[in-house]
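Asker: using only what follows, build the 3D model:
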Amino acid sequence: MAVQRSESLRSLLSSVTVFLLLSLCVFAEARVKGFGKFSEGQDPECTTGGVCEELWFTQKLDHFNGADSRQWKQRFFVNEAFSRPEGPVFLMIGGEGPANAAWMQDGTWLKYAEKLGALCFMLEHRFYGKSRPTSDLSTGNLRFLSSRQALADLAHFLSVTAETRGLGDRHWVAFGGSYPGSLAAWSRLKYPHLIHGSVATSAPVHATVNFPEYLEVVRRSLASENADCPKIVEEASNTLVKLLKDPETYDNITKDFNLCSKLQIQTEMDSAYFLETLAGNFMDVVQYNEDNRGFEGVTGTNITIKVLCEAMSDSSLGDPYQRYAAVARFMMEAFSVKCLDVSFNSYLKEMTNASWEGPAAGGGRQWVYQTCTEFGFYQSTDSPDQPFSGFPLKYHVQQCADFFNVSADQLAEAVAETNEYYGGYDIRSSRIVLPNGSIDPWHALGVTQDISPELPAVFIEGTAHCANMYPARSEDLPQLPLARDYIFLFLQKWLNQ
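Answerer: Coordinates of the predicted model:
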């Protein structure tokens, strides 16, 4: 029976060509980002009129300096298929990667739009995708990248568009998932005269430098499938940590994990980067477990918690360490990755390349900058209640210094200022609905209980990151369509106010 499970896993993984390829190549980048959206999906073939047409809006470079008159072009999309003269206007907020036109053709928000007669826009976030305000991604230019500037972009876009399209008397509703979910909540908080309401899905509204709770949820989510799974993962991870202390083991480790070059552990950063890369096989699968992301162009969505835990429980693959290595090799084989590059120096070179053509320009360099200057969100192993080892907070903080010359004190101060500015968990606003999934590790920084009747939480058991935003399907857990309907009831109510 164990051999059958192993062959089943190999067959499943062999059918997958691309799934979080970025996470295998520069996985620390993807996991610091956490949201893991950029560079995952390919824009699908547009089958619905002109909704995938790229449009451009003239935007200010610096909204908070009246003496700075520089401008740039921001990409946006529009879907007018459901628009009725008295209907609302929906605004989907872009995040830490290219805006994907799939969202202009499908998704729960469009079902709401059809029922409510909404005109729909999607606005790409500054510094991501094709929305490039500056000539490069140098640290000096990245000072114009922040959630506050992004919210001001939304406000300016809304104000000008409402005037030019004659939408001044229509209610605007903001939508977003993950970091854009936070922006959706904060847009209502900071611009209540412009944003009538918002749906802030999987939104980490509380900033924190150290976020070991992420891995604590990973443990619980693995255990929900198999109580022994996180224990086996922990044993494997601990074994690897011990082996890394002995250079005599490096040849075997290089072979076991199919590394691109012989393992070299010269600093704590080298060790942490390697360990974090391997842990990432589990972290991203948990985060997006059974989410319907296929419509975005993402493949490999059938690799689930169940698949990984079956592999880690399969004694035919060897002891826990050998199973851990087998999972890494299976993933590489499935994703057509010839070998695993775990060199922190390579990652450092990629992340400090400030060109728009650089390997981290798809979103990695930009998002890590935002974590170093606003949010933190570092998914460290600084908790006994999680299954991994070897990438503590100091490893993440050191990257801020290495990439952007941001010190630990500056980082801590920036995160404190973010919570002061937005309120963290203690949001004081109205007409914001906050959905989260219990499997999703990001719910630990979100709102999972009602703050007030006007700030309701929707906590969806058994679902992962942004699950309620994706198109419905027959295999959805029954609580998922119920959650979508519940959110719709709030929209109906608020749009009549």
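Asker: from here on, just use CA atoms for contacts and neighbour counts.
Answerer: Noted.
Asker: where do the strands of the stretch 251-400 of the chain begin and end?
Answerer: Along the stretch 251-400 of the chain, counting by DSSP state E, counting those that start in this stretch, strands occupy 376-378.
Asker: now the second one, please; I'll put the structures next to each other:
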Amino acid sequence: MRASTCLPALLLAACQTTIALNNAYARSFNILAELGLNPDGSPFERPSFDGPAFNAEDASSADFTIASVAEGSAPAPAENISAEYVSLPIDHFDPSKKLGTFNNRYWASSSSYKPGGPVFIYDVGEANASSNALFRIQNSTSFFKQIVDQYNGIGIVWEHRFYGNSTPGGPVNIDTPAESFRYLNTEQSLADVAAFASQFSLKNRGINYTLTPEKTPWVFVGGSYPGMRAAFMREKYPSTIYASYASSAPVQASVDQSFYFEPVWRGMQQYGFGNCSRDIQAATRYIDGVFDDQDSAAADELKIMFLGKGAEKNSHATFADALTTIFATWQSYGMEGGNTGLRKLCDWIETGTNTSSVQVHNQKNMPKAVQRWASYPYFATNVNTYLETNCSGKADVVGDCDLDRKFTDPAMISWTWQYCTQWGYFQSANLGPRQLVSKYNSLVHQKDICHRQFPDAPRDIFPEWPAVDKTNRKFGGWDIRPSNTYWSNGEFDPWRTLSPASAEPFAPKVVVSQDLPKCGAEQKDLFGYVIPNAQHCYDFRTTGVTVPGGAVSRGYFTGALSSWLECWKPNGQSGYPGKPWKA
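Answerer: Model prediction:
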């Protein structure tokens, strides 16, 4: 979701990131990882367990740009697919307002279809779907295309309202007034899917069989926020969605998600980087101590040391938030991710000899980890990319290093509205023995980001704090157990912390079982699988950054789906051609 405040949308469907990052990058990272590419587009090479030493020569040119997803995902198309649009009500629940309609974008593939095959809908979620759509329904490595082909189905990629070209009132930008987002919420977006399904047809392609849910089973597939929507659609609209695949779905709304970083700590231990996690912790606590001392000169020097001249103008909170960008690639790559990933930073901290040239007056007491982290040549450039700023990274060069800017990416603006009003997910400091984040990155700071983005929003639609209790009452939170639904999570996925399979001490102790539930049967146990040594939505990948458990997870879903589809019957048997995937 992926991510929180600031990140968690080029592509959170492939799933989300964190912190004050642009959510667009979270989506990009997941797709690029699936294609076997690092965030900068360079080929991913699976390292040995110990990992390669940091190449200092590579650091001499610390250029970092996010690769275009389109560059790596161009398929050899079996059919010519263009975006299509369906007209939907702006408000599904009060027609008396007569607010009119908007056009919602989607893509549909029918190359594998045989009459009677299911309709599969892949939900992109909080992102512009255009960079994701054709990969999902045309590329042979896409797991979604594979299951559509397996069941002789129709494949649909769906764009969420207020993202991409599915925006009532015109494109979203930094000047879009808050009132325009009044009808951006999860309830309205779920109703969009139900309304679309009730009128879906491909007769223009010569498919005369009825494809609406009365005559054809619909299967909803999503990861992260779309994984939540997969579960909610089956729960709220069971006559529309017959089965759902909910991957990495944090269905429990929570203002506080400081525990986002707990699986990161545990994963770093598991992957052999315990020393690095402790060094990051020591550096973070040292920085907190400097800020606690209220010595403005020392604090300014520290900020300049990391981000260059001009960084000292930022508050302690915004600087602390910028430090968390080192974890931006965790959910997509784990320790990997090339020059933007944790492995390279850890190699630099653990084995490098370079330290910052900035002279801090109490540098003798400064942990080496602080100096090495500050001197990491990709840190400032990564911060610039994620936070849309221009810090110089050099003590003698003044940069435009404003870390407190509004988001300008349209998808991030819309997602900020959603988490600030309904879901929370504030990824603040995880204080305690596994602390990785500065205490100055507080819940109050995360709330301030919401009101920074929408300072004039009316209180009746934009509460001071996210209305998470209301959200959980409406959607069920951890307790949701729709039938015909498969759940998956990565062992070290930060978003697992708010899923029904959460391993955190405050979460319900739910039994995760691979025992196949009967058709339509609700149960207390969770039908799903926790993928070992995996992060976010790893079972949506067939190539690239993968783990063996990803295929295992997909197998549980398709095995269940085959069983559940045996029970499905259309309303009225007249003309039903049977189940073509069994022929």
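Asker: TM between them?
Answerer: Here the TM-score for the pair of chains, by TM-score structural alignment, normalised by the length of the first structure, is 0.82; 450 aligned residues with a Cα RMSD of 3.0 Å.
Asker: okay, now whichever residue in the second structure pairs up with P320 of the first structure: neighbour count?
Answerer: Counting by TM-score structural alignment, P320 of the first structure corresponds to A369 in the second structure. The local packing of A369 of the second structure (other Cα atoms under 10 Å) involves 24 other residues.
Asker: same deal with G100 of the second structure?
Answerer: Number of residues near G100 of the second structure (other Cα under 10 Å) recorded here: 12.
Asker: how close does the match of P320 of the first structure sit to N55 of the second structure?
Answerer: Per Cα to Cα, to the nearest Å, A369 of the second structure is found 18 Å from N55 of the second structure.
Asker: before we move on, what about V545 of the second structure?
Answerer: Distance check for V545 of the second structure against N55 of the second structure: by Cα to Cα, it reads 22 Å.
Asker: more neighbours: the two, which one.
Answerer: Set V545 of the second structure next to N55 and count neighbours by other Cα under 10 Å: V545 wins out with 24 against 12.
Asker: would you mind measuring from the more buried one to E34 of the second structure?
Answerer: From V545 of the second structure across to E34 of the second structure, the span is 6 Å (Cα to Cα).
Asker: equivalent analysis for A283 of the second structure, please.
Answerer: In terms of Cα to Cα, A283 of the second structure sits 33 Å off from E34 of the second structure.
Asker: likewise A56 of the second structure?
Answerer: A56 of the second structure is 28 Å from E34 of the second structure, where distance means Cα to Cα.
Asker: endpoints of stretch 261-274 of the first structure, how far apart?
Answerer: 13 Å.
Asker: and if you look at stretch 422-442 of the first structure?
Answerer: Using Cα to Cα, the end-to-end distance of stretch 422-442 of the first structure comes to 18 Å.
Asker: so that stretch matches what in the second structure?
Answerer: Taken onto the second structure by TM-score structural alignment, stretch 422-442 of the first structure occupies residues 475-495 there.
Asker: ok, the residue lying closest to N281 of the first structure once chain neighbours are set aside - contacts?
Answerer: Take N281 of the first structure and drop its neighbours on the chain: the residue closest to it by Cα to Cα, 6 or more residues apart in numbering is A328, 7.2 Å away. By Cα atoms under 8 Å, 6 or more residues apart in numbering, A328 of the first structure lies in contact with 257, 278, 281.
Asker: related to what we said a few turns ago, ok, A56 and E34 of the second structure, which is more surrounded?
Answerer: The neighbour count for A56 of the second structure versus E34, taken as other Cα under 10 Å, is higher for E34 (24 against 12).
Asker: appreciated, that's everything.
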